[in-house]
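K.L.:
the sequence and its predicted three-dimensional model are supplied below.
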Amino acid sequence: MTTIHEQDELHDAGADASYSTARARSARLQAMIDDPAAPGRDRLRVLTGDRPTGPLHIGHLFATLKSRVAFQDKGIDTFVLVADYQVITDRDDVGDIEDHVLGQVADYLATGIDPQRSTIFAHSAVPALNQLMLPFLSLVTEAELHRNPTVKAELAATGDRALSGLLLTYPVHQAADILFCHGTIVPVGRDQLPHIEQTRVIARRFNARYAEVFTEPDALMTDAAMLPGLDGTKMSTSRGNGIALSMTADETAARIRRARTDAQRRITFDPVGRPEIASMLTMIGLFTDREPGQIADEIGDGGAASLKRLLTDVVNDGLAAHRRRRAALIAEPGHLRSVLQDGNSRANAIADATLRDVREAMGMTY
């Protein structure tokens, strides 16, 4: 009999092996994406998206938005999900959901996502996608869902709050997002790998039980690190530590000016010991394509005031064109709704066809 410690070691070893396998598959995918003549490249389809819980911020810009434009510009079929149903997985109030959705679409377009070449759509507008949840739920166990890291982390963070059924089945909903459109590529970080593996398992089990309908998707591993907020913790506009793409130059300056630093005058890049300073240096580095340590050396004894002035300047300069485009788009809400409606129509056609295939495979076409 193995001990708990030995079981943990076996689990860690298995996770490391799975990660190595995923990295190898990811490298092959990236090579296909980068080679216009690669066999099978025309069958690639990316599925990615965001929850409209509030304004998108500069973390989204560098972690995901720019890469979506790159996929599109390389001719990869790209689906971008406005995951409005997922807003209610872990909260009772959706907030001003319409404003958040339209603002998200405006940021997509302002970044360069072209609705003629990419499909922007919303969960709630594609009924057949969500109907796939029913057969997919029959292919997973409660224990498998509880083992998902996102579910485990949320359960640990809820305290006395009960885990909602939607949050428990969140990995299955993600599988429906990917499989309804036959997505083959899902850009993720390492922490999201279990979600992709769950989707692969669901596709495999459906094909084995009924008929070959789904292709198992692959994770495209991203090395983009999570951009911390001004306080050194995870960037979130609701925490007041993020810089939203929708902020004005003055709002950005005020947010940075109020950010806490520390008592040391000399600026150094020390993510562990000085997380707030390190976060600001990292932001400057992303906007200027320079190393944070080099920036710290140049500021030196200029102190936090010089650091904040530089950060304000590079952020406002770097976002100026985006903000101009965004403001023009927000002024035309009818156009934003039209973009979303066109994408919804495209997504619905695919989802309806997939659901027909699923029902035929299951013998439910009466």
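P.N.:
Great, that's in hand. Numbers count the residues shown, from 1 in each chain.
K.L.:
only C-alpha atoms from now on, for both contacts and neighbour counts.
P.N.:
Will do.
K.L.:
which residue ranges form the strands in the chain?
P.N.:
With DSSP state E as the criterion, the chain has strands at 45-50, 77-82, 118-122, 185-188, 218-221.
K.L.:
got CSV for these, with mean neighbour count and distance to residue 15 too?
P.N.:
Formatted as CSV, the entries for the strands of the chain read as follows, by neighbours: other C-alpha atoms under 10 Å; distance: least, C-alpha to C-alpha, whole Å:
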stretch, mean neighbour count, distance to residue 15
strand 45-50, 21, 24
strand 77-82, 23, 28
strand 118-122, 24, 33
strand 185-188, 22, 16
strand 218-221, 24, 15
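K.L.:
check it against this one:
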Amino acid sequence: MIIPTRYDLWMATLVFAFLQSVIALRFLAEALFSPRPQRSQEWPSVRVFLPVAGAAETLRDNLRRILNQAYPGTVRFVFAVPGRGDPAYRIAASFAENNSRVTVVASERTPVRSSGKAVDLVCAVAAAGPEADIYAFADADVEVPEKWLEELVAPLRDEAVEITTAAMLYRPSSFSVGGVMRLAWTAYGLPFFSWSGSVTGQSWAMRAAQFREMDIAGLWGEVLYEDLAVAAAARSAKKTVRFVHHAIGVTADASSLGEAVAVFTKWIQAYRFYDVRTWTLGIVTTALKIAAFLAAVIPPFDPRAAATILAADAILMTISIAAVRASVPDSFNRPGLPLPEFWAAAMSPFLVLAFAWNYGASMISRDVFWGRRRYHVTGPRSIAVFDRENS
């Protein structure tokens, strides 16, 4: 049996650092050189669906920012709410009262085989009214840039592009351990997300005709994560997904360390169920990082591998945030934690530990806690739903 030496481990981390840097530089190059929309062309009509629930402090501002989109074509908005008793219903309805482009759909349905969010979206799509050329989706906690919708829709005028998507970067309004950890986690993940060709519910769009052709509404009737289920269906059907840098949202969302880690664990669990390849790759790279850390603290001490990992992660997060800053510079003009690149890089050693916890938890449990429900997942389309208070 061949046992790797500390030198072998260091060489492995150097290879990893090189490949990771290539992915980061690819992300930066796309941000700097991706084509921008040309307004002279005809624009398709769009229906924007936003699942909203609860009464977060930022909800009104986020909805207002989405409604104020400078889109050159026809656009209507559908707010998908769990029910009239949800605090978000009154907020959503207040926008509909003064804006004929807004419709509020309360599903009033309890999920049985899928997430509450998926159920609400299915009801919203069914009740959307007159057909549109493009269906766009966004989470209500995303602080989208001014031309988010235009940027998201523009690539779909190319028939070769079938789905567009843009993730978000969390930039806390002030320093907190949870906020900075969330900043580092999202900054680290963005280049890999863009490279993987996945889809995020934070914002994405596709042609309405293809939405029906792929029976996305039917798919959502029995999945937990509507976005990764779409990504899996797109991979299976060999659909082209385009990551849109200029549609990235930069969101200031306060969270404690416990809340941040719980959210990340839920995301990692999502990949276990819907993108095993990416999940497995994450486990392998996290194991490599943990081995590098152990080599630095267990005799004979050898810090070279750990130093390589920390430097590579810090460089990647710095490049990632720089790419987002180049893509949506106005988003960084809003109040927020200064020097996000520095704070993200400073979290490098703690981020490794967070990933270890996330992946470890994802291997142990098939239960996902989301809102007031517990979801037991035994397969991508095999979900059992329980009320957390009664389970």
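P.N.:
Okay, I see it. Remember, it's a predicted structure, so these values are computed and weren't measured experimentally.
K.L.:
quantify their similarity with the TM-score.
P.N.:
Scored against TM-score structural alignment, normalised by the length of structure 1, the superposed chains reach a TM-score of 0.30; 165 aligned residues with a C-alpha RMSD of 5.9 Å.
K.L.:
and the strands of structure 1: which comes nearest residue 349 of structure 1?
P.N.:
With distances scored as C-alpha to C-alpha, the stretch of the strands of structure 1 nearest to residue 349 of structure 1 is strand 118-122 (11.9 Å).
K.L.:
against which helices or strands is that closest one packed?
P.N.:
Using 3 or more C-alpha pairs under 8 Å, 6 or more residues apart in numbering; DSSP states H and E as the contact criterion, the secondary-structure elements in contact with strand 118-122 of structure 1 are strand 77-82, helix 333-362.
K.L.:
need the residues that contact it.
P.N.:
72, 77-84, 105, 339-341, 343-344, 346-347 (C-alpha atoms under 8 Å, 6 or more residues apart in numbering).
K.L.:
could you check the angle it makes with helix 333-362?
P.N.:
Taking axes from the mean of the first three to the mean of the last three C-alpha atoms, to 10 degrees, one finds strand 118-122 of structure 1 and helix 333-362 inclined to each other by 90 degrees.
K.L.:
need the helices and strands packed on strand 118-122 of structure 1 in TSV with distance to residue 310 of structure 1, can you?
P.N.:
Shown next, in TSV, are those (distance: least, C-alpha to C-alpha, whole Å):
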stretch	distance to residue 310 of structure 1
strand 77-82	34
helix 333-362	34
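K.L.:
hang on, the earlier thing: in a markdown table: the strands of structure 1, plus distance to residue 321 of structure 1.
P.N.:
Putting those into a markdown table (distance: least, C-alpha to C-alpha, whole Å) gives the following:
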| stretch | distance to residue 321 of structure 1 |
| --- | --- |
| strand 45-50 | 22 |
| strand 77-82 | 22 |
| strand 118-122 | 21 |
| strand 185-188 | 26 |
| strand 218-221 | 29 |
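K.L.:
please identify the most buried of the helices and strands packed on strand 118-122 of structure 1.
P.N.:
strand 77-82 (a mean of 23; mean count of other C-alpha atoms under 10 Å).
K.L.:
what's the angle between that strand and strand 45-50?
P.N.:
Interaxial angle, strand 77-82 of structure 1 versus strand 45-50 (the same axes, to 10 degrees): 20 degrees.
K.L.:
what's the closest non-adjacent residue to residue 66 of structure 1?
P.N.:
Among residues not flanking residue 66 of structure 1 along the chain, residue 111 sits closest, at 7.1 Å (C-alpha to C-alpha, 6 or more residues apart in numbering).
K.L.:
does that neighbour touch residue 322 like I think?
P.N.:
Yes. Using C-alpha atoms under 8 Å, residue 111 of structure 1 makes contact with residue 322 at a distance of 6.4 Å.
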